[in-house]
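Undergrad: Mind looking at a prediction? Sequence and model below.
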Amino acid sequence: YDVFLQCDSFRILHEDSWDGRVNSFFNATWNAIFEILEHSYVSLAGVLTLLTVSFFFVPTKLSRRRRALLGFLHAAAHITSAVLLMLLMELGIEICIRNHLLATSGYHTLYEWYRQAESEHFPDPTGLRARLEQWTFGLYPACIKYLMSAFDIPEVMAVTRSTICRKGIESLPRGGAIIYYVSVFLYFWVLSTPVVSMVFGSYLYVCINWFHIHFDEAFSSLRIANYKAFTRFHIKKSGDLEVFTLAVDKVPKEWMLDPDWDMEPKEPLQMSHTRRFPSKWRAASGWSDPTSVVRVVDQFVIPRTAVDPLLPDSAP
């Protein structure tokens, strides 16, 4: 935020052709990125943090060079998108100001419209509102005024931006600057959420198709209910550990109570896996019942470690 405001953003639209406007827009974006790297301490710290996190987010399966390249490209995509969105938002506010849609009468435009509509449609011949203002020591209109100002975020952004562009950021008190940055952040959050999702989704798409990493993250992001797998262990009498990986391609979406489970006689403290019908539930559709379509996709045995009789702590 400390590299903005871009008070001269409207010059982008002064170009004669759309090609010139697009080139001017991307030149302004490039200059803003360089301003972050050269003059902005806070934004530079954020960029370095993002680069570090992006590097360590890449699995160690790849070499350091590939991790660095992939992390840099991922972070660069986020940074470029953020600067583009901020510049677009600056340009949109400036267009509204130039067309007298915002920043026309100070911070309380919405409240003034409310007072005008109130006096026009809800007259107060008895002077009740004036007495309420007197009885509450001015809190009654002040609360409405500042609440409306809080909800009229575009007007706050436009008026504050105009003040900063005319007099500089130093002319604002600290509270005013905080209010401005919070207002910008709220709108920037709305704009950036779908863009960040697209950038991260593209990163996962590239990773799973070309680098064969991030399968768990990509699969969970797709929110596919099917293709579930789980692991079961079996300790043999010899002490070997046998591992089974069971998978179901199609997971049922509708379930029903199993009448066979209800009618089966049950002994006290009987383990469910020893019963003929261990589950209380079954799939509503017989062809998709997991017990009939489950398959073993992997099976291996981990041999028992040989015990050294010379070790004092070894079991007999």
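TA: The structure has been received and is ready for your questions.

Undergrad: only C-alpha atoms for contact and neighbour calcs from this point on.
TA: Will do.

Undergrad: Can you get me the centre-to-centre distance for whatever helix or strand Ala142 lives in and its chain?
TA: Assigned by DSSP states H and E, Ala142 belongs to helix 139-151. On the basis of CA atoms, centre = their mean, to the nearest Å, helix 139-151 sits 32 Å off its chain's mean C-alpha point.

Undergrad: That helix packs against which elements?
TA: Packing contacts for helix 139-151, counted by 3 or more CA pairs under 8 Å, 6 or more residues apart in numbering; DSSP states H and E, involve helix 109-121, helix 128-135.

Undergrad: Which residues does the longest one contact?
TA: Under the criterion CA atoms under 8 Å, 6 or more residues apart in numbering, residues 144-145, 148-149, 152, 155 lie in contact with helix 109-121.

Undergrad: Counting neighbours, which of those comes out on top?
TA: Glu155 (25 neighbours; other CA atoms under 10 Å).

Undergrad: one more structure, for comparison:
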Amino acid sequence: MWDAFMYMLEHSYVSLAGAMLLLMAAIIFVPPKLSRKKRVIIGILHVSAHLAAALVLMLLLELGVETCIRHRLLATSGYHTLYQWYRTVESEHFPDPTGLRARIEQWTFGLYPACIKYLMSAFDVPEVMAVTRSNICKKGVLSLSRGGAAIYYASVFLYFWVFSTPVVSLVFGSYLYICINWLHIHFDEAFSSLRIANYKSFTRFHINRDGDLEVFTLAVDKVPKEWKLDPDWDGEQPKQLSHLRKFPSKWSAATPQQDPLATVRIVDHFVIQQTGKPDLETRTGPVTH
């Protein structure tokens, strides 16, 4: 597998450029609080896992196509197998004794059957993959035209996308799991990926009389899922500022035990001392009492 990986990077500039861009993105994605060496190592390991998974999936896809070809399930009669089957069924079950289809083909300058043929080829993606792969194995990849190569790569990409989506999610989820449990990074990304509605927190600031900044972090472990209108909210003066009201919110939890006003708690509190306090005596004169 290593030889196949190196061959891919050496002979495909697109794959090499994609791998380098992915590596740069993975290194940048690592939080900057770690050293540069650790960020590079983590990025390389992360990208290596993605590339190894992509290569294994590609080999499995090729193995599946080759198995179908050997059992004569695909690549039996060219690119237009589905169209040939359609014409056979059409002639058997929908005969045309008046020659209407032939006249329509003549009137449309051959567009009528051609459109159906190529539309069916577009939907018969496995057959296109198998026939093109057989031609590549017999004549080499250089025998393909640019259009044929583009069609082949697009066909492979459709199936590869379906197979790779859950695998990429697994690799990235494992990366976040390892990072938060052993490396203690990516807590925000991992928590948001879990989509947990509970354990919410917010920060409030307060400047006290001495000019120092107090920071309070308040948290709620259980967030209510059902809310109701608070009848006490309408009883207060409507023009009163919200922070001065006893019932500042129009809504309250349907279950009193889950009301945030009863469950909120301070999880962190610290004070940032003011630096360079102004000398009031020199600016306004001595203060007398």
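TA: Done, it's in. All values reported here derive from a predicted model rather than from experimental measurement.

Undergrad: can you redo the contacts of helix 109-121 of the first structure as JSON lines with distance to Asp240 of the first structure?
TA: JSON lines is the format used below for the contacts of helix 109-121 of the first structure (distance: CA to CA, whole Å):
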{"residue": "Ile144", "distance to Asp240 of the first structure": "75"}
{"residue": "Lys145", "distance to Asp240 of the first structure": "76"}
{"residue": "Met148", "distance to Asp240 of the first structure": "72"}
{"residue": "Ser149", "distance to Asp240 of the first structure": "72"}
{"residue": "Asp152", "distance to Asp240 of the first structure": "69"}
{"residue": "Glu155", "distance to Asp240 of the first structure": "72"}
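
Undergrad: A helix includes Ser81 of the first structure, no?
TA: Yes - checked against DSSP: H, G, I helix; E, B strand; the rest coil, Ser81 of the first structure lies within a helix.

Undergrad: What's the match for it in the second structure?
TA: In the second structure, the residue paired with Ser81 of the first structure according to TM-score structural alignment is Ala53.

Undergrad: ok, the closest residue to that match other than its chain neighbours to Val65 of the second structure distance?
TA: In space, Ala53 of the second structure comes closest to Val167 once its chain neighbours are excluded; the distance is 7.3 Å by CA to CA, 6 or more residues apart in numbering. According to CA to CA, to the nearest Å, Val167 of the second structure and Val65 of the second structure sit 20 Å apart.

Undergrad: Which one's more surrounded, these two?
TA: Per other CA under 10 Å, whichever of Val167 of the second structure and Val65 has more neighbours is Val65, with 21 against 15.

Undergrad: Could I get the full set of strands for the stretch 51-200 of the second structure?
TA: 200-207 (DSSP state E, counting those that start in this stretch).

Undergrad: got the buried residues for stretch 17-32 of the second structure?
TA: 19, 22-23, 26-27, 30 (16 or more other CA atoms under 10 Å).

Undergrad: circling back to that earlier point, how close does the helix holding Ala142 of the first structure sit to the second structure?
TA: On superposition with the second structure, the mean distance recorded for helix 139-151 of the first structure (mean CA distance after the TM-score superposition for the first structure) is 1.7 Å.

Undergrad: picking that back up, how many neighbours does the match of Ser81 of the first structure have?
TA: Counted with other CA under 10 Å, Ala53 of the second structure comes out at 16.

Undergrad: What lines up with Asp212 of the second structure in the first structure?
TA: Checking TM-score structural alignment: Asp212 of the second structure goes with Asp240.

Undergrad: What about its match, how many residues nearby?
TA: Using other CA under 10 Å, Asp240 of the first structure has 14 neighbouring residues.

Undergrad: what's the answer for the one 3 residues further on, then?
TA: Applying other CA under 10 Å, we find 16 residues neighbouring Val243 of the first structure.

Undergrad: Enumerate every residue touching Ser285 of the first structure.
TA: By CA under 8 Å, 6+ apart, Ser285 of the first structure lies in contact with 252, 254.
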